[in-house]
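**Student:** prediction below, plus the sequence it came from.
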Amino acid sequence: MVRALEPVPRGRFVCEYAGEVLGFAEAHRRIQAQTAQDPNYIIAVREHLHDERVMETFVDPTHIGNVGRFLNHSCEPNLFMVPVRVDSMVPRLALFAAADISAGEELSYDYSGRFHNLPGTSREHKPLEEENRLRKPCYCGSRTCASFLPWDSSLFSTPASSP
């Protein structure tokens, strides 16, 4: 759990979610090698381009990272993530304050990225029952809690069915 040491005004940069940038195959391999008890820090960022292409970036801070890996998920977070490019096509994952944050308040973001990026919706699709057994429970305690952490099924699929 990470808490703000001082008040953070809405819109202020808080930190980067830093780590190893992986290709899909390596991200898939690492996810498949994990047990249900292992923490999963790999984040999948998908950017939808104007020509209908999707640009994927996978970041794993398990071995090389920063404080961003210790930020918890919340279904009602106070941070949001923005892919930012600085002299590279590989984005850096910047976390900004979504609201004014008080000193001592826990810092959190929606691991799915949906909370502040899709108007009128903060919840993800309802997964199939067989997907639920692979998912980790959400303990954020928000009034709109989805009960499970966000899920990227493409990283858990078999190689024949993956993109």
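**Tutor:** Here it is on my side, so go on.
**Student:** switch to C-alpha atoms for all contacts and neighbour counts from now on
**Tutor:** Will do.
**Student:** hey, which helix is longest across the protein?
**Tutor:** Counting by DSSP state H, the longest helix found in the chain is helix 24-33.
**Student:** could you list the buried residues of it?
**Tutor:** For helix 24-33, the neighbour count (16 or more other C-alpha atoms under 10 Å) marks 24, 27-28, 30-31 as buried.
**Student:** residue nearest the centroid of this structure?
**Tutor:** What sits nearest the mean C-alpha location of the chain, by C-alpha atoms, centre = their mean, is Tyr111, with 2.9 Å.
**Student:** so what's that one up against?
**Tutor:** The neighbours of Tyr111, taking C-alpha atoms under 8 Å, 6 or more residues apart in numbering as the test, are 43, 73-74, 149-150.
**Student:** out of those, which is most surrounded?
**Tutor:** In terms of neighbours by other C-alpha atoms under 10 Å, these top out with Ser74 at 25 neighbours.
**Student:** and the longest helix of the chain, what other elements does it pack with?
**Tutor:** Contacting helix 24-33 under the criterion 3 or more C-alpha pairs under 8 Å, 6 or more residues apart in numbering; DSSP states H and E are the following elements: strand 54-60.
**Student:** and the very next helix or strand once past the strand it packs on, what does it pack against?
**Tutor:** For strand 54-60, the following helix or strand on the C-terminal side (DSSP states H and E) is strand 72-73. The helices and strands touching strand 72-73, judged by 3+ C-alpha pairs under 8 Å, 6+ apart, are strand 108-109.
**Student:** the structure to be compared is supplied as follows:
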Amino acid sequence: MAQDLKDCRVSCKLSWEDLQALCRRERLVCKQLSVTKNNFNDYEVEYLCNYKKHKGREFFLVKWKGYTESENTWEPFKNLKCPILLHQFRQDMKTALLQANKPLDSESLSTPIVSFLLQRAKQRLKLQKWEDLMNQTCKQKGRIFVCNEVDLDGPPKNFIYINENKLGKGVNVNPVIVGCECDDCFSQPVDGCCPGLLKHRRAYNDNRQPMAEVGECGRCRGFTKTASLWSILESCVLHQIITTEEAERRGVVYDKQGVTYLFDLDYVDDVYTIDAAHYGNISHFVNHSCDPNLQVYNVFIDNLDERLPRIAFFAKRGIRAGEELTFDYKMTVDPIDAESSKMDSEFSRAGIEGSPIKQIHMECKCGVKTCRKYLF
């Protein structure tokens, strides 16, 4: 039995840094973790809790990684080698003092301000752990960054990042295994070939911009933006796909909560529904704007079932580096853009992150000049 388990391994629940802190706390030497007697006293600042100034010197209350809050210590500025944490703390302290109408050069902080700083520090830790988890899970290139400078909310509860659509009970996908055998798909009228089935209409124009009335077939592709090229996002919207019967059952629950995360995939038949409540990829967090830079379209990849289109975001215009990606939850479109209009009608009903089931006036906070003031 022992021989069978010789190569059996499980992941440690503690991070490398946590294990190092634990060894130092217990005064244990560990070569694998680079913990020696010479660096037992190398302590890591987990976050800063409080601030005071005495005789012109700044002191910070430090929460040490691997130690309890009861073991926090006041340290002078010169002892701290954590510039990022110090910068974040000073920014948060400035915000709190301004909101409380207190002078920015205060020598001590009131209890409400200290409470705010502590909550902000703990929030950042939670968001950082969640950011690391998503980046470990995400299979796409690039890194996901998470921040919240608006309120004290942490990561969403009961949300799981996925790399492929999660299929509910009763949902079956027939994948596309092979391509066509055409020498020239656009000139040969071969039945069964994608261009042939679409009467040789192209999915993209000469500038590689999507033709709204034609769906995309094949793998989702990513275009790099140039001066004359609009980009198509490399990933489609991923969520859980369920039957309409299951959607009706879940809708009763969401109705009691006053929100919905459901919208129908009724491109040809009202058979399947997307539930965005608990599963999704980075597109789950794309927000609304009355002047968006993205447009939503049906696309067909990996399967030819018209009842199961994927939802993809296409850039409506050039997007600057660092600019927030948005789409209109109640999008108005060109009348000839029938394909997009059909999809937008569903998004306006539900949206990526969910919206009220009842048609109530929900305030819009997108901040653009053309803001309609209300989402619905």
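**Tutor:** All right, it came through fine. Fair warning: this is a prediction, and the values are worked out from it, not measured in the lab.
**Student:** quick one on the thing from earlier: need the contacts of Tyr111 of structure 1 in JSON lines (columns: distance to Ala99 of structure 1).
**Tutor:** Compiled in JSON lines, the contacts of Tyr111 of structure 1 are given as follows (distance: C-alpha to C-alpha, whole Å):
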{"residue": "Ile43", "distance to Ala99 of structure 1": "23"}
{"residue": "His73", "distance to Ala99 of structure 1": "16"}
{"residue": "Ser74", "distance to Ala99 of structure 1": "14"}
{"residue": "Leu149", "distance to Ala99 of structure 1": "22"}
{"residue": "Pro150", "distance to Ala99 of structure 1": "22"}
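**Student:** which single one of these is nearest to Pro61 of structure 1?
**Tutor:** Using C-alpha to C-alpha, Ile43 comes nearest to Pro61 of structure 1 of those, at 8.9 Å.
**Student:** sec struct for the corresponding residue of structure 2 for the closest one, please.
**Tutor:** Here Ile43 of structure 1 is matched to Phe263 in structure 2, going by TM-score structural alignment. Three-state assignment for Phe263 of structure 2 (DSSP: H, G, I helix; E, B strand; the rest coil): strand.
**Student:** kindly report the same for Glu17 of structure 2.
**Tutor:** Assigned by three-state DSSP, the conformation of Glu17 of structure 2 is helix.
**Student:** so the longest helix of structure 1 matches what in structure 2?
**Tutor:** Taken onto structure 2 by TM-score structural alignment, helix 24-33 of structure 1 occupies residues 244-253 there.
**Student:** list of residues touching the matching stretch?
**Tutor:** Contacting residues not belonging to stretch 244-253 of structure 2 are listed as 260, 262, 264, 270-273, 275 [C-alpha under 8 Å, 6+ apart].
**Student:** okay, these in CSV with neighbour count and distance to Lys94 of structure 2 next?
**Tutor:** Supplementary listing: the contacts of stretch 244-253 of structure 2 in CSV, determined by neighbours: other C-alpha atoms under 10 Å; distance: C-alpha to C-alpha, whole Å:
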residue, neighbour count, distance to Lys94 of structure 2
Thr260, 26, 38
Leu262, 30, 41
Asp264, 23, 46
Asp270, 12, 53
Val271, 16, 53
Tyr272, 24, 50
Thr273, 26, 46
Asp275, 28, 41
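**Student:** ok so, going back, so which of the contacts of Tyr111 of structure 1 hold up in structure 2?
**Tutor:** Of the contacts of Tyr111 of structure 1, the ones still in contact in structure 2 (both residues aligned by TM-score structural alignment, their matches' C-alpha atoms under 8 Å) are 73-74, 149.
**Student:** ranges for the helices of structure 1?
**Tutor:** 24-33, 129-132.
**Student:** have a look at how far, on average, the longest one is from structure 2.
**Tutor:** For helix 24-33 of structure 1, the mean deviation from structure 2 after alignment is 2.9 Å (mean C-alpha distance after the TM-score superposition for structure 1).
**Student:** of the kept ones among the contacts of Tyr111 of structure 1, closest to Pro9 of structure 1?
**Tutor:** Ser74 (19.0 Å).
**Student:** would you mind confirming that Leu233 of structure 2 makes contact with Phe313?
**Tutor:** Yes. Applying C-alpha atoms under 8 Å, one finds Leu233 of structure 2 in contact with Phe313, separated by 6.0 Å.
**Student:** neighbour count winner among the two?
**Tutor:** Phe313 (24 against 18).
**Student:** what do we get in structure 1 for that one?
**Tutor:** Match for Phe313 of structure 2 (TM-score structural alignment): Leu95.
**Student:** can you get me a residue count around the closest residue to its match other than its chain neighbours?
**Tutor:** For Leu95 of structure 1, ignoring the flanking residues on the chain, the nearest one in space by C-alpha to C-alpha, 6 or more residues apart in numbering is Met81 at 4.5 Å. By other C-alpha under 10 Å, 25 other residues sit near Met81 of structure 1.
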